[in-house]
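Undergrad: Task: produce atomic coordinates for the following.
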Amino acid sequence: MADAQSDEQAAGLAQVVAVSRSPVHGFSKPREASIRLLPGIGVEGDAHAGTTVKHRSRVAVDPTQPNLRQVHLIHAELHAALAAAGFDIGYGELGENITTAGIDLLALPVGTRLRIGDAQIEITGLRNPCAQIEQFREGLLSQVVVKDAHGEIVRKAGVMGVVVAGGVVRPGQGIETTLPPLPHKRLERV
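TA: Sure, this is the predicted structure:
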């Protein structure tokens, strides 16, 4: 497997900034001192943990679908960009379990593995923000779903993954990135 560490990551700058979880289905998740990732399940004590889908809209369609959205990761750089646009949003308030810094989550291919301590997450795809985000903060959806110069939709609200190896995740821990074998598959919404 090829190592995808950038110079910044090699210098130890790719890290966990915050961790969050919520036992109830809601938009935001309160920050925690640490979270425990369970292999094949997700974040212990989080409403979205499980082997099958837990997102209400997906459960309504087919509750037996595999849960490709066990862990939600957002880059702190998105929070900074939103703040610059006038949206003061704290870590976890967009529903993410892990807030990262120093890693371009949106540029990773499907199957990328992120190692945080003993825990390992495999990236499955992009988060597809829904109308709830607009109810949370008016105008926010247009900040996290945009069109590029070619008219293609660009989703900026983070990535989703499944837990491959369990462990405790805390702010300040480094993140090691390993790309899957070539050819790489671009992230799509999951």
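Undergrad: When you work out contacts or count neighbours from here on, use the C-alpha atoms and nothing else.
TA: OK.
Undergrad: which other residues reach stretch 101-117?
TA: Among residues not part of stretch 101-117, those counted as contacts by CA atoms under 8 Å, 6 or more residues apart in numbering are 8-9, 13-17, 74-77, 120-126, 156, 158-159, 167-169, 173-180, 184-187.
Undergrad: And the helices in this structure, which stretches?
TA: Applying DSSP state H to the chain gives helices spanning 7-10, 56-61, 76-84, 132-136, 141-144.
Undergrad: R21 and P30 touch, don't they?
TA: Yes: taking contacts as CA atoms under 8 Å, R21 lies within contact range of P30: 6.0 Å.
Undergrad: joint contacts of the two?
TA: Jointly contacting R21 and P30 under the rule CA under 8 Å, 6+ apart are G92.
Undergrad: Do a quick rundown of the strands in the protein.
TA: Counting by DSSP state E, one finds strands in the chain at the ranges 15-20, 31-32, 35-38, 42-43, 71-75, 98-101, 113-116, 119-126, 145-147, 153-155, 159-165, 167-169, 176-178.
Undergrad: this one next, for a side-by-side:
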Amino acid sequence: MAEILALCISEKKGTEKVDAGEAEFIEDYGIKGDAHAGNWHRQVSLLSYEKIEEFNNRGISVKFGAFGENIVVKGIDLAKLPIGTKLRIGEILLEVTQIGKKCHDRCHIYYTVGDCIMPREGIFSRVLKGGIAKIGDKIEIDQWNNL
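TA: The predicted model follows:
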């Protein structure tokens, strides 16, 4: 089972997210207080910790949230999950809706180091069932909702 290492939000789009330690997930909306929440398919973004570490091993150290990710997950290669996969965090249920993304504008990280992993390694989801999550919570592929 995988673990949540960070829960990040930002009030404005196009800015780095900041680790809040916990977050309220709202059904069919996203994370309370996050600029990317709303009635669309990319309500919550997730990035694997292992991919952040690979990036940092190139000699640049980035903080959680720097790539615009809401959730940093240790123990799952998120970009390999198929669209439609359900992820459970306690009572919260997320559905994977998109793998990667096209960057319309280069982010701060790209301009600093010449690369950003979110377009290749990040995934996006919508909130099917809400609740509260905090750092250290377990996140798992929900077998019952993927049958």
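Undergrad: quick revisit: which one, of the helices of structure 1, ends up nearest to E44 of structure 1?
TA: Closest to E44 of structure 1 of those is helix 56-61 (CA to CA; 18.6 Å).
Undergrad: Buried subset of the contacts of stretch 101-117 of structure 1, written for ChimeraX?
TA: Buried members of those, defined by 16 or more other CA atoms under 10 Å, are picked up in ChimeraX with:
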select :9,13,14,15,16,17,74,75,76,120,121,122,123,124,125,126,156,158,159,167,169,173,174,175,176,177,178,179,180,187
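Undergrad: Cross-check the contact I'm expecting between H36 of structure 2 and E69.
TA: No: using CA under 8 Å, H36 of structure 2 is not in contact with E69, being 10.3 Å away.
Undergrad: joint contacts of those two?
TA: Any residue near both H36 of structure 2 and E69 by CA under 8 Å, 6+ apart counts here, and that gives V44.
Undergrad: out of the two, which sits in the more crowded spot?
TA: E69 (26 against 23; other CA atoms under 10 Å).
Undergrad: gap between whatever residue of structure 1 lines up with the more buried one and R155 of structure 1?
TA: For E69 of structure 2, the aligned residue in structure 1 is E96 (criterion: TM-score structural alignment). With distances taken as CA to CA, to the nearest Å, E96 of structure 1 is found 15 Å from R155 of structure 1.
Undergrad: rewinding a little: tabulate the helices of structure 1 in a markdown table, adding columns for distance to G92 of structure 1.
TA: As requested, these are exported to a markdown table (distance: least, CA to CA, whole Å):
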| stretch | distance to G92 of structure 1 |
| --- | --- |
| helix 7-10 | 23 |
| helix 56-61 | 19 |
| helix 76-84 | 10 |
| helix 132-136 | 13 |
| helix 141-144 | 15 |
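Undergrad: Mind listing residues that contact stretch 168-177 of structure 1?
TA: 3-5, 9, 12-19, 33-37, 112-119.
Undergrad: residues in structure 2 matched by it, start to end?
TA: By TM-score structural alignment, stretch 168-177 of structure 1 lines up with residues 132-141 in structure 2.
Undergrad: From one end of that stretch to the other, what's the distance?
TA: This stretch, stretch 132-141 of structure 2, spans 18 Å end to end (CA to CA).
Undergrad: next one: stretch 119-137 of structure 2
TA: 25 Å.
Undergrad: Figure out how far that stretch is from the centre of its chain.
TA: In terms of CA atoms, centre = their mean, to the nearest Å, the centre of stretch 119-137 of structure 2 is set 5 Å apart from its chain centre.
Undergrad: What's the match for F27 of structure 1 in structure 2?
TA: In structure 2, the residue matched to F27 of structure 1 (TM-score structural alignment) is T15.
Undergrad: give me the number of residues near its match?
TA: Residues lying near T15 of structure 2 (other CA under 10 Å) number 16.
Undergrad: And A84 of structure 1, by the same measure?
TA: Neighbour count for A84 of structure 1, taken as other CA under 10 Å: 10.
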